[in-house]
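**Student:** My questions are about this predicted structure, shown below with the sequence.
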Amino acid sequence: MTSEALESACAAAWRAPVRARLGDWLLRWADGFTGRANSALALGDPGVPVPEALRAVCEFSHSHGIPPIAQVIHGSAAEAAIAAAGWIEHSAHPAGHEVSVLLGDAGSAPGDAEVLAEPTGEWWELCAGTSAPSEAQRYVLTTGDIGYGVVHDGGRVAGAVRAAVVGDLLHVSRLAVRPSCRRRGFAVALMAAAGQWANHRECALQVSVRNAPALALYGRLGFTEHHRYRYWVPPQTTCEDPKS
């Protein structure tokens, strides 16, 4: 699978409530919930010169009240063109602007984790950081063929994960284990439950290169890096919001 095809599949597994096409590029809005759902996925040909496409990204972002950001495959022709147009790496991105896209097998070892058909309050708490998700959070996390993985410790949910199937690909995200429950195999059990639920499809993960514990976990499970993407933003002197 090419990097472009894999990024397209991951985007389909993580759908923003507002999407617009600019040639092959995909513009997205999700009320600020995650960079992936609030950036322009710059794959292929935007159908216009890249500087013009970036102006369209700015206009879309400003009209929806989010900062303009482009998600671009590291080392691609699109990244070179965006850099040549004056945009800069979004090094201030809170989760890290460089992301490793991993492929592997989620596993199938039997465990105590299960995949639910509907999210619970504790699942929301762990995977979204709130028991009262916004409309945008609900859309992003529940749209598509989704499984809601949980693992229990006694009477409470100790960990949770989101699993999404797109074609032959399993996309895993938002894996979280309560701090008091870590180092007890719950993350591995959640991955295995997601793999079983998805009928052992190839699994894709997107992990910030700054997230050393997650990268170590997935490395132990046999995942390897397929490619990286980075977030890019315009310099402060350009792409200003006309409303500001």
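**Tutor:** The structure has been received and is ready for your questions. Numbering: from 1, shown residues only.
**Student:** Please make it C-alpha for all contacts and neighbour counts, starting now.
**Tutor:** OK.
**Student:** Who are the contact partners of the nearest residue to residue 112 once chain neighbours are set aside?
**Tutor:** Distance criterion Cα to Cα, 6 or more residues apart in numbering; nearest residue to residue 112, sequence neighbours excluded, is residue 151 at 6.2 Å. If you count contacts by Cα atoms under 8 Å, 6 or more residues apart in numbering, residue 151 has them with 112-114, 157-160, 186, 189-190.
**Student:** ok, of these, which one's closest to residue 59?
**Tutor:** Residue 59 lies nearest to residue 160 out of the contacts of residue 151, by Cα to Cα, at 36.9 Å.
**Student:** putting a second one here so we can go through both:
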Amino acid sequence: MKLAPDDLRRMERAHVKAWPALRTMRVDGWLWRSSGGGSQRANSVSTVDYDGDDPVRSLEKVEALYRQKGAPGRLQSFSFSRPADLPAILSGRGYGEGETTLTMVKAPEAFPKAAQVDVSDQATPEWLDVYLGVITENRREVNTKIIEAIPGPRAFFGHRRAGRVISTALCVMHEDCAVIECVATRAEARGQGGAIGVLCALETWAHQQGARLLGLQVSEANSPALALYRRLGFIMADRNRFWLRD
């Protein structure tokens, strides 16, 4: 699915909003982000906007900020990053390409209500138990704080099976874009339809909120997740890359 440049920029801004870093600073239009923990997005520079006139000098500024935190320089790019020649500038400065994620999108639809899916504007302890249980330990404390800081409109979804939540997802609205986060399933409950259940409920909610586009970002190496999202009608719209300099 090919998005117009403005649509893709808006979707990228929606992803920035949906996973807010604990510390941010505008650096010549770029958004410097720092949170600690293992989240790449929350510890990298968002390059949607740029209003500087010397990208190398701007890089020096964000690198200095990361050094103060004892962290490496890391930036996130997409097809319409600013400035347009950012990948070449980063390569020339010694940055290496790290993980590639895919931005996948679709037009949201409404599905029949699933009685077994809980919907709330808050992350319940049971929801957190499922989500935090599938991520690495070094991300749990920071991700919990990020979740608390996510602005609305937002909704948390939990698919119940035999009285307990087995799968989770989160949806965050930004203008006419809705973003999916925190898709997780208990290890012992995989393959039971929990993820599809929460995602269908989430898509219905996004449709009801007036979303024109529903999007997510997933690692290009995550074959099972890619298969699930394609099954639900999501199509790749862009590639995002993380750039790292030690």
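**Tutor:** Yes, it's here. Bear in mind the structure is a predicted one, so any value in this text is a computation, not a measurement.
**Student:** thinking again about what came up before, which position in the second structure pairs with the residue nearest to residue 112 of the first structure?
**Tutor:** Residue-level alignment of residue 151 of the first structure against the second structure, with TM-score structural alignment as criterion, gives residue 159.
**Student:** Pull out the buried residues from the helix or strand containing its match.
**Tutor:** In this structure, residue 159 of the second structure sits in strand 154-161 according to DSSP states H and E. Residues of strand 154-161 of the second structure classed as buried under the neighbour-count rule (16 or more other Cα atoms under 10 Å) are 154-160.
**Student:** Ok, stretch 216-233 of the first structure next?
**Tutor:** So stretch 216-233 of the first structure, judged by 16+ other Cα under 10 Å, has buried residues 218, 223-233.
**Student:** So which of those is the closest to residue 64 of the first structure?
**Tutor:** For those, the closest approach to residue 64 of the first structure (Cα to Cα) belongs to residue 233, at 16.2 Å.
**Student:** Could you find the counterpart of the closest one in the second structure?
**Tutor:** The criterion is TM-score structural alignment: under it, residue 233 of the first structure has residue 244 as its aligned partner in the second structure.
**Student:** how far away is its match from residue 157 of the second structure?
**Tutor:** In this view, residue 244 of the second structure and residue 157 of the second structure are 34 Å apart by Cα to Cα, to the nearest Å.
**Student:** Tell me where the second structure has strands.
**Tutor:** When secondary structure is read from DSSP state E, the second structure shows strands at 23-27, 30-34, 45-46, 73-77, 96-106, 117-120, 154-161, 164-174, 177-185, 213-219, 235-245.
**Student:** Need the contact partners of the fourth one.
**Tutor:** Outside strand 73-77 of the second structure, the residues within contact range by Cα under 8 Å, 6+ apart are 41, 43-48, 62-63, 66-67, 86-87, 240-246.
**Student:** what's the matching range in the first structure for that strand?
**Tutor:** So strand 73-77 of the second structure sits over residues 68-72 in the first structure, by TM-score structural alignment.
**Student:** Ok, the shortest one next?
**Tutor:** Using TM-score structural alignment, strand 45-46 of the second structure corresponds to residues 40-41 of the first structure.
**Student:** distance from that stretch to the second structure after superposition?
**Tutor:** Compared with the second structure after fitting, stretch 40-41 of the first structure deviates on average by 0.9 Å (mean Cα distance after the TM-score superposition for the first structure).
**Student:** corresponding residue for residue 184 of the first structure in the second structure?
**Tutor:** Residue correspondence to the second structure (TM-score structural alignment): residue 184 of the first structure is matched to residue 192.
**Student:** Quick check: the gap between its match and residue 172 of the second structure.
**Tutor:** Distance, residue 192 of the second structure to residue 172 of the second structure, using Cα to Cα: 25 Å.
**Student:** swap in residue 206 of the second structure?
**Tutor:** Remark: distance between residue 206 of the second structure and residue 172 of the second structure (Cα to Cα) = 8 Å.
**Student:** Need the overlap of contacts for the two.
**Tutor:** Taking Cα under 8 Å, 6+ apart as the contact criterion, the common neighbours of residue 206 of the second structure and residue 172 are residue 178.
**Student:** So those two - more neighbours on which side?
**Tutor:** Between residue 206 of the second structure and residue 172, residue 206 has the larger neighbour count (other Cα atoms under 10 Å), namely 28 against 24.
**Student:** so who does the closest residue to that one other than its chain neighbours touch?
**Tutor:** Across the structure, with Cα to Cα, 6+ apart as the measure, the residue nearest residue 206 of the second structure apart from its sequence neighbours is residue 178 (6.2 Å). Residues counted as contacts of residue 178 of the second structure (Cα under 8 Å, 6+ apart) are 14, 171-172, 206, 211-215.
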